[in-house]
Structures are given as C-alpha cells and as structure tokens.
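A.B. asks: Fold the following.
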Amino acid sequence: MADIIQLLPDHVANQIAAGEVVQRPSSVVKELLENAIDAQSTSIKLIVKDAGKTLIQVIDDGKGMSTTDARLSFERHATSKIRTAEDLFQLNTKGFRGEALASIAAIAHVELKTKQEQDEVGSSIIIEGSEVVEQEVVVTPVGTSISVKNLFFNIPARRNFLKSNQVELRHIIDEFHRVALAHPNITFEMYHNGSEMFQLPESNYRQRIVNIFGSKTNEKLVPVEEDTEVLKISGFVGKPQFAKKSRGEQFFFVNNRFIKSAYLNHAITSAFEGLLKDGAHASYFLNLKVNPKTIDINIHPTKTEIKFDDEQTLYAILRASVKHSLGQFNIAPVLDFERDSNLDTPYGFKDKNANSPSIEVNRNFNPFQEEKATASRTQMSYKKEVAGNWEGLYVGLESKGTKSQQDFSEIQFESDEQTVSMFQNEHAIGQQQSTFQLHNKYIISKIKSGMLVIDQHRAHQRILYEDFLKNITVKEAMSQQLLFPLALHFSPQHMTIINQIKEDLEHTGFVFANLTNESLEITGVPVSVPESEVSIILEQLINDIENEVPDSNFSATDLLTKSMSKSLAIKTGQSLTIQEQEYMVNKLFACKEPNVSPNHRPTFVTMTLDELDRKFL
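C.D. replies: Predicted coordinates for the structure are as follows:
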C-alpha cells in the first residue's frame, strides 16, 4: 500500500496557522501593536481603512530590524523572544511564538519598512501570499512601518464571514483600547478612513482611562491599591451608580497583558454584591502583577486566557482589595447613615464604671389626703362649663328636621363590606372580564375554540416595533417636550454612533440639542418614553448597533426600531389592569404580523377545548 502521509507545503501550513491567529482584522491589529511595543517604541500610530479589510498599518519609532531579521521575521517559528522551553515561563514580552507575521503574510499583501538607529538606510520587503515579491534598500525613519492590505484576498470564504465595517471597527477599537490601557507610558494614535479617532499622549493610568472613555469618566473611578507577596494590584473600579448594562468597560491586565477570566470577574462581582441593580455590570480597570513563573500564557492561540498556579488566593486578595476600596471611599453602605458623633462615648470614659442612681422614698406620702377636694373642684368646673354652653348643644338640629333619622339609616359600617362573600364578587367580575393575567407574565384571553396565552413582553415588543417603524417611515412621530433639558455623557466613539442614527431617532420623537464630542442634550422624547429610561435606551441602542443585533442583513432603521421596542416593552413581572390587558390584546391583533415578536419568536399560543378535555382523560 502506498504511503499517504506527506508534509504540508509552507504556504498551506501558514494558512492553517492563520486560521488560529488571524480570525478578523482586529487580530492583525493586536499582533502588530504588540510587536511595536516589544520593539520598545515610545510612539505608535495605527491607520485603518474600511475597518481593516483594505488596509491596516502600524508605524512605530522602536528599535527596528536589520535586513536579515526583517526577512526572517516572516518565517514560521522565528522569534527573538525565547531560546529554550524554560523561557516560556519567564515571559516579559507580548509575542513569542513566531507565527504572527508568517500567518498574516500568508493571507494578505504585506509591506514592511524598517531601519535601525545605527544604520544609514533601511530595508523594504513586499510579500503576497507567503511569496516574497520584492526586497530592496530604502530610505525610511528609525523604527518599523508594516502595512497589511487586502486581508483574506486568497481565501474568499474567510472574507465572506467578516461582519460589516461597523462591527469589525468595533473589534479593532476594542483591541486598541486593551493595548493602550496596558501601556499609558506610550503615545498612541488611531486613524480610520483618514479621520482621527484617538490621540492618546503619554500619561498616567487614570488620565489614559479618561482620554479613552471621556472626561466624565474621571468622577466615576475609585482607586484600588494592594501589594502582597503573591499579587500586586493597582487600578480603578467604577462607582456602583455608574454601572452599565453591558460589559464593555471591564479590563484585567496581568503583567501588562490583557486577559479574560470569568473566575476573577466573579471576584469583582462578589465585591460589588448588594451595590448593583439587577442586570448591571461593574466597570473595572485593574493591573495585576504576579511572578511570571506562576502563570502559563501558552494555553490559547490568542493569549487572552492564561492559567494561574493558585487561583483561589488571587480570588480572595482581589475580592478583599476591591471591597476595601469601596468601603474606604464611602461607596459601600454602612449600618448607620446618620450617626451623630456627639453621641459617641468619649475615650476618657471608656473604662469607667457607671454610677448607680440613688433612690429616695417619702414614707409619709398619702395619695388619698386631697382626693375629695380635687374631685369636687373638677366636678364644679365641669358643671359650670356644661351649664354655660347648654344652648349650643341644640344648634342646627331644627334645620335638619326629619332627615336626621334618614341619615342614620343610610350609614354603612366597614364591617358590613367585609362579610360579603368573595366568591360572589369574583363571579360577578368574571362575567364581565374577558382577559386574565397569569403570574404577571402571560395574558389569558378567551376565544370560541378555547383560549389564547399571550406573552406580554413579546406582544408589547411587536406593538411598539410596528409603531416606531411607522413613525420613522412617515416621519410624523409625536414628541413631548421636557421641562428641563436632559444632559447625557458618552465616549467619543459612542457619540459617533449617535450622530449616525440622529435623524432616525428624531423621526421617532427624540429632539436633540447641543451635541458635542462627549455629550448631548435632549429636549424632547417620544410620548411613550419616560425621561428616566432615556439613558438606558440609548446605551442599549449603542450596544445593539456595535454588536449588530440581530445581524448585518437588516437595515439601520430596522435595527433601531427593534432595539427601542426591546428597551421600552413592559417586562415580565409587571402587573396590568384589565383595561391594559384588553388594550394589549386588541393592539396586538391589529398588527400586521401579530404571531411573532420582532426577533421572530412566538407572541402567543392557542389551547383548544379539545386539548383541555384530553388533559382530564
């Protein structure tokens, strides 16, 4: 039998490796930024076009590479970071596998320009699909500039799996945030389609957070500091009142490397126990310093998951540190909120014994000596008072005449109402009532063949969805003006999204004023939107657009109406009156598609009398 096992060609092996390393344009951004940091750069510039599908360019002022190193950097398993297997457990650099550039070059057009400080000229290499097209000497500044063009040009199937530019750009921004937050001592710049998105100068950690997420973030931060033999913690957590519905502002850095850890996240959640509303997630920006020998980074291709030797100890220290910081800055509740310091026991009386009070008894006291005199005086004054006002007792009786008897006969006592049978009342009400609410979740409505069981949350979503869609299409939505303008603050990238959907929001009834780079004022809201829900609605809307819920095949208008209907629909557990239940039923079946919610889930089910009868067989 012939041999069937053979070695894969290099370009095929590189494409297979690219499937693990390069999942989307943000993966390329991550690898290139980390390489620039390992090159000891002080300034890094990221340039992106079409959300990275057309161009990803990273320019740094680091050490640069020689001509030989520039060529070897695109070979598989070629790295300057490690020499032996033991080095894997003493890593202080970002990259170490030597697969990133080789994988990227296998699925894109790559151009590299690099120059070391002691050299007069630099090197330029152009690679297309793992093939070196050109290599020459060029004049270039000190450092490295690498451009990745036409990602997945030779793997169209992978390119078709990419999401829209809005979603891919959000992933790139997420990676940019993770790298920039881990290194506040480096200047970062980011440009997308020629417009500046971030300009982050060298600063301290707190200022870096503020520069990324907006100036309003400064007042939300609570510092966390802890230094032990096992773990050193530094950073900030967000105040509970500023917690958000999404998990966007949650960052763990271990030895300046961003990681994801559900276990450590649970430690933060536990520290905030009792301080957050239902469904809210705390913000945190925490740096953890541990001995590199106690962690294993090489367990995941993206290196965002690592393994700790002693997770339980880290969990306990992290939870205690965050809890201490929240209490130290008067964030966590205390037992007595209005304690008066004047009532505290002075330190001078702390160890003194209390003196027993002395009791004196008058043994000659007789309580009956003046009883008669007092009683007579009381009786005399009482008689005198009644005698003087006896005529006032009969004032008004003649005017009522015979109606006094009738008035007394019409008096109804509260006890009479309580004695009426509850079953008689329920029967009378049930004859008139056509809908019932079950567990504050379902509405039961009678029909000829049986009954309908309606999910009140999904049904209201469908009603609101069609109303908003009609308002945006017709552009005649009703708006209620606010007595005082509502000021809201968002990060610059979120304000960009709001500006994109501003016109559609105005067609639903929102009225905007004074939009800036980080804030906006709302002077009017749709009639059905309470003022207290506006910020929650906009946050949910921004989150849905960033994640493109449900998917990229739907228009922005459809996405907007679905997000708003989801935020404003009545929730499970809300009690409805009979009129509200009937309105819900009538309004639902007046919709064009009453059978399903905007997310294509059933809004009601029917149960016939025959089905009920079979239950009793």
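A.B. asks: Every contact and neighbour count from this point should use C-alpha atoms.
C.D. replies: Fine.
A.B. asks: Can you name the helix or strand that Ser103 falls in?
C.D. replies: Counting by DSSP states H and E, the element that carries Ser103 is helix 100-106.
A.B. asks: counting contacts, what elements does the helix or strand that comes right after that helix pack onto?
C.D. replies: Moving toward the C-terminus from helix 100-106, the next helix or strand (DSSP H and E) is strand 109-115. Counting contacts by 3 or more Cα pairs under 8 Å, 6 or more residues apart in numbering; DSSP states H and E, strand 109-115 packs against strand 122-128, strand 143-149.
A.B. asks: Serialize those to JSON lines and add fields for distance to Val210.
C.D. replies: Listed next are those as JSON lines, based on distance: least, Cα to Cα, whole Å:
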{"stretch": "strand 122-128", "distance to Val210": "38"}
{"stretch": "strand 143-149", "distance to Val210": "28"}
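A.B. asks: would you list every one of the helices in the stretch 251-400 of the chain?
C.D. replies: Along the stretch 251-400 of the chain, the stretches classed as helices by DSSP state H, counting those that start in this stretch are 262-271, 311-328, 371-388, 397-400.
A.B. asks: Distance to Ala106 for these - can I get that in TSV?
C.D. replies: Output for these, formatted as TSV (distance: least, Cα to Cα, whole Å):
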stretch	distance to Ala106
helix 262-271	34
helix 311-328	38
helix 371-388	111
helix 397-400	105
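A.B. asks: Give me the secondary structure label for Asn35.
C.D. replies: Under DSSP: H, G, I helix; E, B strand; the rest coil, the three-state class of Asn35 is helix.
A.B. asks: Hmm, Asp38 is touching Asn92, no?
C.D. replies: No: with contact taken as Cα atoms under 8 Å, Asp38 and Asn92 are classed as non-touching, separated by 9.2 Å.
A.B. asks: was I right about Arg170 contacting Glu546?
C.D. replies: Yes: at 6.4 Å, Arg170 counts as touching Glu546 under the criterion of Cα under 8 Å.
A.B. asks: Can you tell me the centre-most residue of the protein?
C.D. replies: Among the residues of the chain, the one closest to the centroid is Ser246, at 1.7 Å (Cα atoms, centre = their mean).
A.B. asks: now that one: how far from Ala280?
C.D. replies: Using Cα to Cα, to the nearest Å, Ser246 is found at 7 Å from Ala280.
A.B. asks: to compare against the first, here's another:
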Amino acid sequence: MFKRIKKLDEKITNKIAAGEVIERPASVVKELVENSIDADAKAITIEIKNAGKTYIRITDDGIGIYRDDIELAFERHATSKISSDRDIYNLNSLGFRGEALASIASVSNVEIITKTKDDEFGIRAEFRNGKIVYKNEVGCPVGTTIIIKDLFYNTPVRYKFLKSDATETNYISILVNKLALSHPEISFRYIINNKNIFTTPGNKDIYSAILSIYDKEIAKNLIEIYNKKDDVKLRGYISNINYSRGNRQMQSIFVNGRYIKSKIITKAIDEAYKTLLPLNKYPACFLYLDINPNMIDVNIHPAKTEIRFHNEEFIKNFISNTIKEKLLNTNLIPTIKMEKKSAKMDNNISELDKNITVKNKDINIEKVINDISKQLVIDTTNKDFSLKKNEYIVKEDKHLSKPKEYPLSNIDTYIKKAVNIRKKEKNTVLKESNLKYDGTFFDDLVIIGQLFSTYIICEKDEKMYIIDQHVAHERILYEKYLNSYLKSDIISQILLEPIIIELNYLDKEVIFQNMNIFENLGYKIDDFGYNTVILREVPVLFGTPVAKSFFLEILEKLSNNIKNNYELKEEKIIQTACKNAIKANDSLKFIEIDKLIKELQETKNPFTCPHGRPIIISISKSEIERKFLRT
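C.D. replies: Now for the predicted structure:
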C-alpha cells in the first residue's frame, strides 16, 4: 500500500527543528547568552545544575522584552534583529533566525521574567511544550531572566544520548569561557551547582577577562598583537613559545564579537607557529577580528559558529604574517628557573652547618676545577679574533662542509629545467618569508666556550645563554636550503634506467588525479600497465637525486590530503638539514663557534629549529646565585 504525503503538525515540526538548534545543554546556554548580548546587557549570569540537564538560568540587565511581545518571542521565526532579506548580509547581531526560544520551549519547561525600562512592572510567564500556560505581572529589575528545567523531558531518545554530567558540564564551561572572552565589555558570572566559578570585570580589557577565566601561567606567557589593513582589524593575545598545549582548546577566535570556528584562521595560526613549536603542540590564541559584515557570510548553519570569508587567502596571510612578525620580534629564548628551596631544605642546611666541619684535605679544589675545565673547552690558540667575515677558516669536515653536489656532466642530456612550477604558490611563500628577526639579541653576546662538546656557552646582560649546536646548525641549513629551493626552478634528471613501481588500484588513482603536483615537483610518470607506473625523470634535491623513497612519501601525503608543493618539499628540506647539521659530541674550535653564531644571527628565526625545539635557553645570574645560596 502506498503512503500518501501529508503535512506534519506543529508539535512534530518544532521538535525536528529543535534538533538542529538544540543538541545539548551547551546549545541552550549559547542561544540564551547570545540573546542577552544582543539585548545590550552589561552583566550576565549563567547558572547550571546537574550539567544543565535539570536547571539552567540566564539573567541579564539588558533592555528586556515588551510584555505584548513575550508570546510572539516563542513563535518560530519571530525576531527583532532583521526585517528584510538584505539584513542577513549586513548582520551586527549574534542571532537573527528567530528559532532559539521556540526550539528550547519545545523540549523543556521554560520560565521567563522580564521588564523593560518603560514598564512599571515586569512579566513572569511559563511555557510547556512550546505553549504559554501562565502569565502575570511581577516586581523585578530591568532585564530578563530565563530558567530552563528538565531539558529533553519529552524527547527521551535525545536525553539518552547525552553524555555524563562531567562531560556535559565541560562542554558548557568551554562555551561560557568563549562567550565571556568574546565581549570583555560585559561582566560575566558563571555558577555551577551553587559554586561561583569566575566573574569577569566587564572593563573592556581583554587581558583582564583572560586572567579572570584562566590560570596565571597562561596570562604571563601572552603577547599582545594588533594590526589593521583596509577594512580588517586584528587584535588580541597570542602565547609565546614557552607555552603550548596538546590540543587547540586554548585557541579562541572571534569575528565581529562572534565566537567562530574557522579552518582558514586555524591554518593561519599553524603557519605562523610552524617550526617554532614541537610537533602536535598548539599555542594559546585569543584573536579578535573586526571586519566589514559584507565581507563574511554567517548564514551557513543554525549554530552560527561557521562563517565564510569572501577573501580567504587575504585573511589567512594577514593573520599569519601579523602573528609571525610579532613572534620574531619578541624574545623567544626560554628562561630556566631553579626550583625554590623549601623551608625544610634551609633547616637541613643549617643543621649541616652546625654539625659538620669540612677539613681542607677532604676536598681537592684543584681537582674539581680541572674536572670542570675538561668539559668547558675554549680554544685560545688564536688570540686575534678580529678576523673579517671572509677570512674565517673553517675546517672542511663532515660537520660544517656543504652537502656533496651531484655531478652534472652531460647536462643537456640528463638535466632539464621543470618549467611548469606553480608561480603563484611560490610567490606567496616568498612574500611570507620576508618576515625576519631583527638580530639585536646577538649584539654584545660574548662566547665563553663549548660544554660537553654539544652546547655553546655565552654571556650577556648578567645572563648565561646555552646554545644547542646541532639545532642551531640545523636552523641555518634549513633556511639556506629553503631559500635555494624558493629562488630556483625544479631540476629534473632523466633516468638511464627508469624505475618501475607496483601499486594498488587506489594509489594509482591518486597519482593520476594529482599528476600536476608530481610534475611540478620534478617527476615524469607514465602508465606502465595494470597497477604499475614507471618513473622516467626524478627531481634533484640539493645535489642528490631523490627517486623512489621521496615519490612514495609524496604519495602518502597526497593520500592524507596534503596537496601543496611547498609543504611536501619542506618536509624533505627539514630532513636534509637535520642529517647534514653538526651533531652532538662534535668538538668545535672557537673560530667555528664564532662563525656558527654569526650565521645563526642572519637567520629569520634563530630561536627554534625546524622541528620547534629551542635553540637557545637562558639562566640569569640571580638564579645561579640563589642556587649557591648567595641571596
């Protein structure tokens, strides 16, 4: 029997629509707080009990709702924020769909108390299943209080799929943190199970809001940023390289006061911190982007956390370059602090002083000094260190020598220029690479010597600096190789004996779908029958032919949706720099150390290696003296 088409009744359609807007208790909090913000509130209180499943209260001191509009406010697609379709593309409010209150009322019991400045009394109303069941006058201040009870009581399937109280509370807490940060001009108070979690001052200061919500460890590692170009303004705070997390939870992005999630901005942050932080570590960022509403589209999803930029490439480069320029002009050297001695330690030392007498014969001072001197190596054979740069004589060994060059005989036959480079992509990278550290840190830096044949010891401004020679040289080689790659075309070598590679069906499809990427990287590939390809030409990277291994690496990356020539080649550059850099336990002469420091000074980022590990750390004189109990 065929089923006839029929129109669903209002009760069913409301519950279906509620599923799009109200997914969990955090969704309710988001919609109600955004309504409070749009109502010009100066103070907002969020209170939850039992993870918001049984009780949510949002109180604000905004403009309130007119008594005659209360019932209409709970109708679907009823709103005061837009009046025509043109308003959708010029939004200055957080909400505009007119779905939130109707959706919430259809899956919970709602109580609302509201008053405008023009009314003598306020109005208290109750809703059940989306319908008003009680309405009366009540004495109350100007503003609105909405209480949500028994969420999803009439949709048991939805309630069943809610997570534990701890997890749902965490979702709400993360959201409230973002909402409070989105408007530092509003004072937010957050209460969980009758316990006050935080209160922000509402003084318009972003830093004060951050300090109210998060711990001091984050706040003390933040750097303020600001930049403006055309109709786009970026402000906020980013963490230095001393602070990072294993996830992106500490990254908050706001566009025109709206908390959003943006892959474009996330990628911009990643590019800015690339090679500054270790792999799988993420910085803290609180970014506020003010932009002309006509340049964005927020009408993508009912949750309104996703937006689309009209000029995504400009936004990405603008944010990435702003962050990177600020980082490179900030002291990126980690400071090592000694552990503070405890009162118990002081007492133990005092007791030792009283009860133990050390005789001179028990300690051979000369032997101790000699042992230390063996580790701290200073080459004083050449007393005149005023050599000009082109007079440096560095021994040609495996440590500082250039990588071997591949013999380019019969160049007309075996080598050709790959002309189909993606010029636009390379120009973008070159433009971004102009950002450089100003180099002032190295002024007046005094080289002391080498420690453990691994670390270089320097001194400046009552601080001791320890430089890891391997990662320092790795940074030097990485930028040298990268610069060489960016300034030259890809060179390919014709193989006298082509390489045949057997693949599975899916890998072969990936290759031919992305053939232009392989060609731009210097490969010439032909189909060689069933699940087989043949490599006739391969790229020459830094004087060494890169054949099958690099080809398979590229294939793997493409399978993981990395489709950028620069990213693919950069990983190989990092590997090559690491392989050819000076190693730990390599003894260096003073003149070699001096040359290494000067080359490090010329790099764009002398503070971290391409993998994000620190190159330089510092210990202050006061910290050392405190360790010797001199202070």
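A.B. asks: picking that back up, mind putting the helices and strands packed on strand 109-115 of structure 1 in CSV, distance to Lys562 of structure 1 and mean neighbour count included?
C.D. replies: Output for those, formatted as CSV (distance: least, Cα to Cα, whole Å; neighbours: other Cα atoms under 10 Å):
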stretch, distance to Lys562 of structure 1, mean neighbour count
strand 122-128, 43, 21
strand 143-149, 36, 23
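A.B. asks: Quick check: which of those is nearest to Leu541 of structure 1?
C.D. replies: When those are compared by Cα to Cα, strand 143-149 sits nearest Leu541 of structure 1, at 32.3 Å.
A.B. asks: Centre of the chain to the closest one, how far?
C.D. replies: The chain centroid and the centroid of strand 143-149 of structure 1 are separated by 35 Å under Cα atoms, centre = their mean, to the nearest Å.
A.B. asks: buried stuff in the helix or strand just after it?
C.D. replies: Going down the chain from strand 143-149 of structure 1, the next helix or strand is helix 156-160, by DSSP H and E. Neighbour-count burial for helix 156-160 of structure 1, counted by 16 or more other Cα atoms under 10 Å, picks out Arg159.
A.B. asks: what sits against the closest residue to Glu134 of structure 1 other than its chain neighbours?
C.D. replies: Of all residues not flanking Glu134 of structure 1 in the chain, Ile126 sits nearest, at 5.1 Å (Cα to Cα, 6 or more residues apart in numbering). By Cα atoms under 8 Å, 6 or more residues apart in numbering, the residues touching Ile126 of structure 1 are His109, Val110, Glu111, Leu112, Val132, Val133, Glu134, Gln135.
A.B. asks: cutoff 7 Å now
C.D. replies: Under the criterion of Cα atoms under 7 Å, 6 or more residues apart in numbering, the neighbours of Ile126 of structure 1 are Val110, Glu111, Leu112, Val132, Val133, Glu134, Gln135.
A.B. asks: Filter the residues you listed down to the buried ones.
C.D. replies: Here, 16+ other Cα under 10 Å leaves Val110, Glu111, Leu112, Gln135 buried among the contacts of Ile126 of structure 1.
A.B. asks: In this structure the third one contacts Ile146, no?
C.D. replies: In other words, Leu112 of structure 1. Yes: in this structure, Leu112 of structure 1 is within contact of Ile146 by Cα atoms under 7 Å, at 4.5 Å.
A.B. asks: Give me the residues contacting stretch 480-498 of structure 1.
C.D. replies: Applying Cα under 7 Å, 6+ apart, the contact partners of stretch 480-498 of structure 1 are 213-214, 216, 517-527, 542.
A.B. asks: Buried subset of those, written for ChimeraX?
C.D. replies: Written as a ChimeraX command, the selection of buried residues from the contacts of stretch 480-498 of structure 1, which uses 16+ other Cα under 10 Å, is:
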select :213,214,216,518,519,520,521,522,523,524,525,526,542
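A.B. asks: Helices - which of the contacts of stretch 480-498 of structure 1 land there?
C.D. replies: Among the contacts of stretch 480-498 of structure 1, DSSP state H puts Phe213, Ile542 in helices.
A.B. asks: ok, the contacts of stretch 480-498 of structure 1 vs Ile5 of structure 1, which is closest?
C.D. replies: For these, the nearest to Ile5 of structure 1 is Ile542 (51.4 Å; Cα to Cα).
A.B. asks: where along the stretch 201-350 of structure 1 do the strands fall?
C.D. replies: Assigned by DSSP state E, counting those that start in this stretch, the stretch 201-350 of structure 1 shows strands spanning 221-227, 232-238, 250-254, 257-259, 284-289, 295-296, 307-308.
A.B. asks: Check the stretch 451-600 of structure 2 too.
C.D. replies: 455-460, 463-468, 490-502, 524-527, 532-541, 544-545.
A.B. asks: just so I know, which of those lies nearest His183 of structure 2?
C.D. replies: strand 463-468 (40.7 Å).
A.B. asks: That closest one maps to which residues in structure 1?
C.D. replies: Per the alignment by TM-score structural alignment, strand 463-468 of structure 2 matches no residues in structure 1.
A.B. asks: And that strand, how far out from the chain middle?
C.D. replies: On Cα atoms, centre = their mean, the centre of strand 463-468 of structure 2 falls 28 Å from that of its chain.
A.B. asks: One more: stretch 46-56 of structure 2?
C.D. replies: Chain-centre distance of stretch 46-56 of structure 2: 31 Å, with Cα atoms, centre = their mean.
A.B. asks: Can you give me the first-to-last residue distance of that stretch?
C.D. replies: End-to-end distance for stretch 46-56 of structure 2, by Cα to Cα: 7 Å.
A.B. asks: Save the contacts of Ile126 of structure 1 as TSV, and put in distance to Leu101 of structure 1 too.
C.D. replies: As requested, the contacts of Ile126 of structure 1 are exported to TSV (distance: Cα to Cα, whole Å):
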residue	distance to Leu101 of structure 1
Val110	9
Glu111	11
Leu112	10
Val132	13
Val133	16
Glu134	17
Gln135	16
